[in-house]
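1. sequence unknown, structure follows:
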């Protein structure tokens, strides 16, 4: 399995009404860029298990580069 890539999902559009995660089924307010309800950690683990696929992406950091992931 590839190393886990931490996603930057700090923008407000990554939140919505609670809905079942598309990967684990447990309720989450988080949304992917495609508006899929998904936990950030579920998306990060999916990315590690599916290298090269672009289902979940990280957003550019606000105000410059940072190593802090939200």
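-> Sure thing, it's come through. All values reported here derive from a predicted model rather than from experimental measurement.
2. from here on, contacts and neighbour counts on C-alpha atoms
-> Noted.
3. pull out the buried positions in the strand of greatest length in the chain.
-> Longest strand of the chain, by residue count under DSSP state E: strand 15-20. By neighbour count on 16 or more other Cα atoms under 10 Å, the buried set for strand 15-20 is 15, 19, 20.
4. this is the other structure I want to compare:
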């Protein structure tokens, strides 16, 4: 299995009214870029099990920022 890559879903567009997660069925306010109700953890696990797929993606970095936190 591929390593789990954490998603950056900080933008307000990733939130909506509670709805069942498309992957586990438990209620979540989170939304994917395609507006699917999905927990971030469920999406991250799905990505790790489906390498090369682009169903769930991170927000682009703001203003040229990188993901380096050092």
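-> Received the coordinates, thanks. Computed from a predicted model, the values in this text were never measured in an experiment.
5. quick check: TM-score for this pair?
-> The TM-score (TM-score structural alignment, normalised by the length of the first structure) is 0.90; 68 aligned residues with a Cα RMSD of 1.2 Å.
6. let me have the buried residues of strand 15-20 of the first structure in JSON lines, extended by distance to residue 43 of the first structure.
-> Shown next, in JSON lines, are the buried residues of strand 15-20 of the first structure (distance: Cα to Cα, whole Å):
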{"residue": "15", "distance to residue 43 of the first structure": "14"}
{"residue": "19", "distance to residue 43 of the first structure": "15"}
{"residue": "20", "distance to residue 43 of the first structure": "13"}
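7. ok, those vs residue 5 of the first structure, which is closest?
-> Comparing the buried residues of strand 15-20 of the first structure against residue 5 of the first structure with Cα to Cα places residue 15 closest, at 20.1 Å.
8. residues touching the aligned partner of residue 49 of the first structure in the second structure, list them.
-> Here residue 49 of the first structure is matched to residue 49 in the second structure, going by TM-score structural alignment. Residues near residue 49 of the second structure by Cα atoms under 8 Å, 6 or more residues apart in numbering: 1, 2.
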